[in-house]
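>>> can't give you the sequence, but here's the structure:
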């Protein structure tokens, strides 16, 4: 017994000594050796202080980002979550382009991947390396221009269903407020309704499944996804338990909290219902092959499955049914929320700037068919969208909305190896002896994180001009030369990221946003109902000022317009 006690005491002492040694290294030795500590950067107020709240809060981040650049340059050292965690904050286009281009060196941190994969599996948002490359290769044909055009009628019909729902709500409304009576419309939470509509679109476009979310919220698969995604948002509160569960997942299994149980229940429904949909699609594709024809399904799931069995795809490059399901979950998660928020913010900005709204409505009406929209055939819907897609002011308004309020406020990457980061302007590195040297590159150490400030990149007034924080769609007709040198998948913005991990669904998102904007703006006028602010909760969401506890919402006065020659 004495020997057991002695052995346990020895083991405990060794663990304590190892922990203390490691903490000493992290707190004392590593900060002196960390190459990032040589970069200029803002001070912290205390030992446990950090800069995360300042750079992540959209109500103050533009001012913070601008001050960083003014005081410290375009490559700045900031403090992360822990005292030993120095991060790179960069608004240098050359540095950012390098980091986003080399996606095998700069990956999502394991914490981010664990959080994502715990909800939607290891799809393209969570996968790295060869797994991501293989999944993207199989998925790319599904997002071809031809396939995206085939999904135009889906977005059109869903937009019309949302129009009809709003018309019904307004016409049957009772006990309207004085403000509602005065404007001739009704106050609706646009964020809530557009979110339901985009969920319907991605359900039909994703795997030919009718959630019917606009009219009914009782569908079990819809409820499973809705509960899980809302949990994904609510778990970002940053409580100590959430942090511990993220670093030590076993805690959730020992003492399962509400978040863990909701996700577990949702997974059971998704795996059963969506898993059955995958098997049914595979059976239909195989039956078509046996009969010498090609399965005509236009949804993303059908395209994924057909791409995965393509003759020119080597067997070792194919992905499993589990990967297919994970990526459908990813499309739902990434596709429904980001598009709905962009439409919401676009409508809010139009409500805030009525002159822009009227000008855009006039342009949209110029392509309205002479016959009622309900009577349009598939080909006529395609022709209508082709005309909508070419409207220049609509394009400007959309680009300006995506620039001013990108759905993803910022992102994070971690260096998987030591790397040398190039810069566009010299960086002042502080040497141990107190001297300062100017260099055109610096070392990014393995294990350190990069804060990718998407919103800051889009709002940089040194690049976009003095009115860079203002909503000005006309800027796109005469961009400053500096903008044209910026990296970005879409119009020199980082809204859809850049490099190998840029948004694969950008074409689909643009179709959906433009179609919804056309239908809603030609049938309704929008006016501001309550003061709305931005909050960064996974994505940049609208909240009524001083009512954050009521959740994300964007109430607007929605006023039906008299139609001239169309329904």
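Happy to help now that I have it. Keep in mind that this is a model prediction, so the values were computed, not measured. Residues are numbered from 1 along each chain as shown.
>>> rest of the way, CA atoms for contacts and neighbours
Fine.
>>> and the next helix or strand past the longest strand belonging to the chain?
Longest among the strand segments of the chain by residue count, using DSSP state E, is strand 419-430. Using DSSP states H and E, the helix or strand that follows strand 419-430 in sequence is strand 436-444.
>>> immediately after that following strand, which helix or strand?
Using DSSP H and E, the next helix or strand after strand 436-444 towards the C-terminus is strand 449-452.
>>> burial count for the closest residue to residue 436 other than its chain neighbours?
Sequence neighbours aside, residue 430 is the residue nearest to residue 436 in space, at 4.7 Å (criterion: CA to CA, 6 or more residues apart in numbering). Number of residues near residue 430 (other CA atoms under 10 Å) recorded here: 17.
>>> still on that earlier bit, what's the angle between the longest strand of the chain and strand 436-444?
Put simply, strand 419-430 runs at 150 degrees to strand 436-444, going by axes from the mean of the first three to the mean of the last three CA atoms, to 10 degrees.
>>> try it against this one:
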């Protein structure tokens, strides 16, 4: 798609929209059953997710709108319900198709047909039973699927968009990443990233991590204290309190990160990371309730970054300044626009005849 747009002269593209469509498509291919007619509604789904993210944050800052009854009477409440309906219809279509297939074949035949093949996330939910032998309700499955689809594409899209932005700001780092990928793939007939390749991309990985530090997709998480917690100054956080933990603030703490506003991938060189506190860097949260999909997200970011830089150079669109916009996910106020440039002769790669595949299976 980007080759075609670049050929037509669309040199400047808004990254969040473009990358979100790609990560949603990747999620459907890797963890969910493919639904043939969802392509037409993907853009509607992305638009609804963006609107919900904005509406949720706006509601948090307006005390009167915390009352559900009042919220449903105002325009924001109408838009919220409409966007929720769009999201729920999208995920319901995914679940319904697989449920029909499962009902048609029967549980045992379905399990037999999946032997030796990847079991989708939806399969796990539809076949799951609790300790009493009861299957998950439609509401349970819908809730899990909505969470999986939102968190499985939107956060990754933010992380990828910001790393492309940071490498556009620092061409020397971008070129070093590109050379690393060219060296990795130089003896391969096809430009494909295999699972074992993911550990052979040290500098690209450092660039991704530094971008996640500087621009974490999720800027804060909340946790309820399960016991009294004594702080270093002697004060007590009482059991039952809900605490807001600022990931963005932690990642920009000058006591831990010297010159925190500077993009410096070498912070994550193994030698420079030895004495760093373990919770100084937590883009995927931490503890028992951390991100269940962080391995999948990192694998996807490495693959996408590698194949993108192999085929394109990304440059800043100086006419569109970038201003951070923290919502549920960290975005940019007026989008994040970058120029795509065809690679020069020394780094030119042929347009793919099919979607590049990465044999990096989803992992939690």
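Looks like it arrived, so ask away. All of these numbers come straight from a predicted model, not from anything done at the bench.
>>> please state their TM-score.
Scored against TM-score structural alignment, normalised by the length of the second structure, the superposed chains reach a TM-score of 0.82; 344 aligned residues with a CA RMSD of 3.1 Å.
>>> rewinding a little: which position in the second structure pairs with the residue nearest to residue 436 of the first structure?
Under the alignment (TM-score structural alignment), residue 430 of the first structure pairs with no residue of the second structure.
>>> what separates residue 430 of the first structure from residue 230 of the first structure, distance-wise?
Distance, residue 430 of the first structure to residue 230 of the first structure, using CA to CA, to the nearest Å: 45 Å.
>>> over to residue 180 of the first structure?
Distance from residue 180 of the first structure to residue 230 of the first structure, by CA to CA: 30 Å.
>>> all the helices of the stretch 251-364 of the second structure, residue numbers only.
Taking DSSP state H, counting those that start in this stretch to define them, one finds helices in the stretch 251-364 of the second structure at 294-311.
>>> please tell me how far residue 276 of the first structure sits from residue 219 of the first structure.
Applying CA to CA, the value for residue 276 of the first structure to residue 219 of the first structure is 16 Å.
>>> tell me the contacts of residue 148 of the first structure?
507-508 (CA atoms under 8 Å, 6 or more residues apart in numbering).
>>> so which strand or helix has it?
Per DSSP H and E: helix 145-150 holds residue 148 of the first structure.
>>> for the helix or strand just after that helix, name the packing helices and strands.
Of the helices and strands lying after helix 145-150 of the first structure in sequence (DSSP H and E), the nearest is helix 152-171. Here helix 152-171 of the first structure touches helix 190-207, helix 378-389, helix 506-521, going by 3 or more CA pairs under 8 Å, 6 or more residues apart in numbering; DSSP states H and E.
>>> what helices and strands are in contact with the helix or strand following the longest one?
The reference is to helix 190-207 of the first structure. For helix 190-207 of the first structure, the following helix or strand on the C-terminal side (DSSP H and E) is helix 220-234. Helices and strands touching helix 220-234 of the first structure, by 3+ CA pairs under 8 Å, 6+ apart, are helix 258-290.
>>> compared with the second structure, how much does the helix it packs on deviate?
The superposed helix 258-290 of the first structure is, by mean CA distance after the TM-score superposition for the first structure, a mean 3.8 Å from where its aligned residues fall in the second structure.
>>> the next helix or strand after that helix to helix 190-207, inter-axis angle?
Sequence-wise, the next helix or strand downstream of helix 258-290 of the first structure (DSSP H and E) is helix 300-308. Interaxial angle, helix 300-308 of the first structure versus helix 190-207 (the same axes, to 10 degrees): 40 degrees.
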